[in-house]
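>>> The following block contains a protein sequence and its predicted model.
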Amino acid sequence: MRQYFILFIFGLFLAFSSCRTDFDTVASSGNLKFSKDTVYLDTVFKNIGSSTYQLKVYNKSKNDISIPTVQLKKGLSSKYRMTVDGMSGNNGKIFNNVTLLAKDSLYIFIETTADITDADPTDFLYTDEIQFDSGANLQEVALVTLIQDAVFLYPKQNPDGTKEKIKIDGKDVDGFYLNENDPVNGNELIFTKQKPYVIYGYAGVPQNKTATFEAGARVFFHANSGLYVDNKASLQINGTTSATEKLENEVVFEGDRLESLYDDIPGQWKSVILSNGSTNHSINHLTLKNAITGLDIRSQDNTTIQIKNTQIYNCAEYGILAQNARINGENIVINYAGLTSLSCVYGGNYLFTHCTFNNNWSNSPQFAVNLSNSLAGATPETNPLTQATFNNCIIYGSNTNEFNLDKNTNAAFVYQLNNCLLKFSSSSTNPDYQFKTDAVHYNQIILNENPKYYDASNNKFNIDNTSSAFAKGNQDYIIPLDIIGATRTSPPDLGAYQSAVFPK
């Protein structure tokens, strides 16, 4: 008897299951709920695909429903495309009889690829709607994307189907040389603010030529891309002071992913390389972020590179890597580097005044500043460090020691810190780190006191009058204006920023 009872229950279960295979759905009644009423797809460049965005659709009723149509209002001509619960529908534009169970939800994933000509010419927005059902039951969710026009620079295709290449460090890499008489772009050696530039591969500055970046120029580098300045070529970055946080007059180098998710992700592109023998460089008001190495500076042609009012953030390896270079730096700010914010190796000659070298990278050991007069594998392995002087600077970060000296006694190693705030928390008997007693190398050092930045985690290094760096600078080294153009008072504050009310 017990066996018959079990078979009876099992039969009822099968009958119930078979009658539920079509879910007994009822027609949608226009009462769907949505995770948002407008889906904003972040800014994209023309004809470059966007990231994927999601919309969640809820059936709050007690009935399983069937939505007769889920479609883009512009139909098959829409520049948007969707998947609905994993289904591709008709070219990702139109879906029929979409089932949604009671008290359940489904996901819609949305992408777009559009040209500037598809956008509204007054605001460059491309829009559409997702329509659910029709007539009295019609519900809509808006889609909005800002399309940016841009100048695209990339390696050409060779007749044999391979990509154009240039040599960097003896290796062929995907790249091209900028052309001052390009039939499409005109003079590619002059970067203006009229349109942003998107670079694929390495853009090379040819020998005996100069690449000039005018105030307000915006350059976006694709993955594995960068800028390469060849032997006897020059780089001139001519940004100026901006009045707002939009940095409207800065020259900006960053990756080409415009979604907010990528704002602070390191390593999205490679580097700006100033090669051996390149010459007469000047960098002013540059903001560079999210590279592997920001500025990779090699031995210069007996000229000193001027770097002023420059910010470098979120680099996977180095903010500035200088090898036997000559640099005069003023009002530089560097933060978040996977290895070192400023690394001067294989000797050279360096003078930094009113700079903030910080490293808040979460792992250790990273440094804010590293100095070395050697380089493994070089011939010879040592090279004289003839000067490394830091005046009115801050050298700080999240690790115990943010200052490192890698000294080889086979070559000169000349360094001096004057009126600097320095983080070096561990005690050391090494004679190179006697900050209070070694007057040859250290003068007026503030050791291990918090500079009280406004918000270092978000790269805001402004200070106010409660900072340990307030009014601790030496007037003899003063740079009259700080990194944002504020007038320095006497005695000046340490670092790149003159103290003021914190930004809002």
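Yep, it's here.

>>> only C-alpha atoms for contact and neighbour calcs from this point on.
Noted.

>>> Which SSE is immediately downstream of the host helix or strand of Gln71?
If you go by DSSP states H and E, Gln71 is part of strand 65-72. Toward the C-terminal end, the helix or strand that comes next after strand 65-72 (DSSP H and E) is strand 80-84.

>>> State the three-state secondary structure for Gln3.
Here Gln3 is recorded as helix under DSSP: H, G, I helix; E, B strand; the rest coil.

>>> what's around it, how many residues?
Gln3 is flanked by 7 other residues according to other CA atoms under 10 Å.

>>> Distance of it relative to Gly201?
From Gln3 across to Gly201, the span is 73 Å (CA to CA, to the nearest Å).

>>> And Lys270, by the same measure?
Lys270 is 9 Å from Gly201, by CA to CA.

>>> ok, now Asp172?
With CA to CA as the criterion, Asp172 and Gly201 are 11 Å apart.

>>> of the two, who's got more company?
Using other CA under 10 Å as the criterion, Asp172 and Gly201 rank with Gly201 on top: 25 against 11.

>>> for that one, what are its contacts?
Tyr154, Pro155, Val173, Asp174, Gly175, Phe176, His222, Ala223, Asn224, Ser225, Gly226 (CA atoms under 8 Å, 6 or more residues apart in numbering).

>>> how close does it sit to Thr113?
For Gly201, the distance to Thr113 equals 22 Å [CA to CA].

>>> ditto for Ile168
Ile168 is 33 Å from Thr113, by CA to CA.

>>> can you check Leu274 too?
Distance from Leu274 to Thr113, by CA to CA: 35 Å.

>>> Could you check which of those two is surrounded by more residues?
Neighbour totals were compared for Leu274 and Thr113, and Leu274 leads with 27 against 19 (other CA under 10 Å).

>>> Pretty sure that one sits against Ile297.
Yes. The pair Leu274 / Ile297 is scored as a contact, 4.9 Å apart, by CA atoms under 8 Å.

>>> quick revisit: overlap of the contact sets of Lys270 and Gly201?
Counting by CA under 8 Å, 6+ apart, the residues touching both Lys270 and Gly201 are Ala223, Asn224, Ser225, Gly226.

>>> right, and out of the residues you listed, which lies closest to Val84?
Closest to Val84 out of the shared contacts of Lys270 and Gly201 is Ala223 (30.1 Å), distances taken as CA to CA.

>>> this is the comparison structure:
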Amino acid sequence: MMSKALPSLAFIIVITVLFFSCKKNDLITSHDASVYFSTDSLKFDTVFTSVGSVTHSFKIFNNNDGRLKLDRVKLMGGSTSAYRTNINGAATDELQDVEIDAKDSIYVFVTVTIDPNAAQIPFIVSDSILVEYNGNNKYVQLEAFGKNARFLRAETLSQNTTFDNSLPYVILDGLRVDTGVSLTILPGTELYFHANSPLIVDGTLDAEGTVSNRVLFTGDRLDEYYRDLPGSWPGIFFRGSSEGNHLQFCNIINAYQGIVASGASSSSLPKVRIDQCEIRNIYDAGIYLLATSADISNTLVANCGSNVLIKQGGVYSFTHCTFASYSTFNMFRTEPVVSVYNYNDGDGIRMTGDLNATFTNCIICFMETVVSN
């Protein structure tokens, strides 16, 4: 009887093995098929001082129970990109009909070649790799340092620091000055901020340029379209614990908000002093002051959504300043040039504060446009 059962058992085992083998060999065509990357971005953080290259890689995983065909894997910049790709062993910028077995993966190697002294090279060299399958499009972002500079990523300064003008600074993912810490910026220093990279000051900022060597704060996109584009970086924010800030002979350009200061100063000095500065091409408020104090003189605030916005009171002095606003192809003013309020409506609650604001020998000029009241 045992001898009769053995062939039957063997038959069941063979059928089971064949069933699962066939299932693993089936090609999955469902839109819901899952593809995973070992990373969603490759960041090449090598700073080049001469022509050089570096290679990183990532894996594409097929975690499904059947084979999956990638319709194409493509370097979006193609042959003009600074990047080169090797996709599953093929040195090409596009590979089609790439099959990955169930529970398997393939490698994509990415090499970037940088000439930091090339005339047109940006600070950040970006591209992406498209992975297209079953009607889905997924991307891996590529980011490399281009022009020779000091690159700071998500940096918090926890001790007194000085920035000099020997190389530009490129800020990625924000720069914060900690409470009780001073950042001193010397004349002629240039700071370039990546998108979504604010300068947050909880301590003290002392940026003092000269007539011939101004300090520059602007976005890191230098190509022609972005050169005068408002909103390319968030701006400079002086928060509650910040005090004793001084900006002189500084240019603040192309931010979403130029300077934002909030909270009373803990000393007899204003929270921020601004002299001989230029704030222009700002998408929202050039200077936004909320229940704080500021002394601003000999400063130009030009082409902003709202040049000066004061809310919830505070103590302010503006002397020999010019507030000019003219609509351009990329800036359309919809708010008053200067707005001064002793209240702030936030989250349905009106907050008020004592207001003392003086404007001495200041010029306000603008082109007629649509202004919301």
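Thanks, I have the structure now. In this text, all values refer to a predicted model and were calculated from it rather than measured experimentally.

>>> thinking again about what came up before, farthest pair in the contacts of Gly201 of structure 1?
Greatest spatial distance among these (CA to CA): Phe176 and Ala223, at 15.5 Å.

>>> Between these two, which is the more surrounded one?
More crowded of Phe176 of structure 1 and Ala223, by other CA under 10 Å: Phe176, with 24 against 17.

>>> which ones are touching the more buried one?
Applying CA under 8 Å, 6+ apart, the residues near Phe176 of structure 1 are Tyr154, Pro155, Lys156, Glu164, Lys165, Ile166, Gly201, Tyr202, Ala203, Gly204.

>>> Kindly recompute the last result at 10 Å.
By CA atoms under 10 Å, 6 or more residues apart in numbering, the contact list for Phe176 of structure 1 reads 153-156, 163-167, 200-206, 227-228.

>>> which SS class is the one residue sitting closest to the centre of structure 2?
Most central in structure 2 under CA atoms, centre = their mean is Ala195, positioned 2.4 Å from the mean C-alpha point. Secondary structure, three-state DSSP: Ala195 of structure 2 is coil.

>>> burial measure for the counterpart of Thr204 of structure 2 in structure 1, as a count.
Residue mapping for Thr204 of structure 2 onto structure 1 gives Ser234, with TM-score structural alignment as the criterion. Ser234 of structure 1 sits with 23 neighbouring residues when counted by other CA under 10 Å.

>>> With the one 4 residues further on instead?
Here the count is done by other CA under 10 Å, and Asn238 of structure 1 has 19 residues near it.

>>> From what I see, it and Ile190 are in contact.
No. In this structure Asn238 of structure 1 lies outside contact range of Ile190 using CA atoms under 10 Å: 11.0 Å.

>>> hey, what's in contact with both of the two?
Residues touching both Asn238 of structure 1 and Ile190 (CA under 10 Å, 6+ apart) are Thr212, Phe213, Glu214, Ala217.

>>> how far away is the third one from Tyr58 of structure 1?
As judged by CA to CA, Glu214 of structure 1 and Tyr58 of structure 1 stand 51 Å apart.

>>> Then the last one?
When CA to CA is the yardstick, Ala217 of structure 1 and Tyr58 of structure 1 sit 45 Å from each other.

>>> The two: which is more packed in?
Neighbours per residue (other CA under 10 Å) separate Ala217 of structure 1 from Tyr58, with Ala217 holding more: 25 against 18.

>>> Which residue is the nearest non-sequential neighbour of the more buried one?
Counting by CA to CA, 6 or more residues apart in numbering, Ala217 of structure 1 lies nearest to Lys193, which is 4.2 Å off, once chain neighbours are set aside.

>>> next one: Asp284 of structure 2
Spatially, and ignoring its direct neighbours in sequence, Asp284 of structure 2 is nearest to Gly305 (4.5 Å; CA to CA, 6+ apart).

>>> That neighbour: neighbour count?
When neighbours are defined as other CA under 10 Å, Gly305 of structure 2 has 26 of them.

>>> before we move on, what SS does it have?
Classification of Gly305 of structure 2 by three-state DSSP places it in strand.

>>> before we move on, what about Ile15 of structure 2?
Assigned with three-state DSSP, Ile15 of structure 2 falls in the helix class.

>>> Nearest residue to Thr334 of structure 2 in space, please, no chain neighbours.
Leaving aside its sequence neighbours, Thr334 of structure 2 sits nearest to Val371 (CA to CA, 6+ apart; 4.2 Å).

>>> wait, what's in contact with the one you found?
Neighbour list for Val371 of structure 2: Gly305, Phe332, Arg333, Thr334, Glu335, Pro336, Val337 [criterion: CA under 10 Å, 6+ apart].

>>> One more: Leu216 of structure 2?
168, 185, 187-192, 207, 209, 249-253, 278.

>>> try Thr334 of structure 2
Asp284, Cys304, Gly305, Ser306, Ser327, Thr369, Val370, Val371, Ser372, Asn373.

>>> Please report how far the fourth one lies from Leu130 of structure 2.
Translated: Ser306 of structure 2. For Ser306 of structure 2, the distance to Leu130 of structure 2 - CA to CA - is 40 Å.

>>> more neighbours, those two?
Between Ser306 of structure 2 and Leu130, counting by other CA under 10 Å, Ser306 is the more crowded of the two (26 against 16).

>>> If anything else comes up later, I'll come back, but that's it for now.
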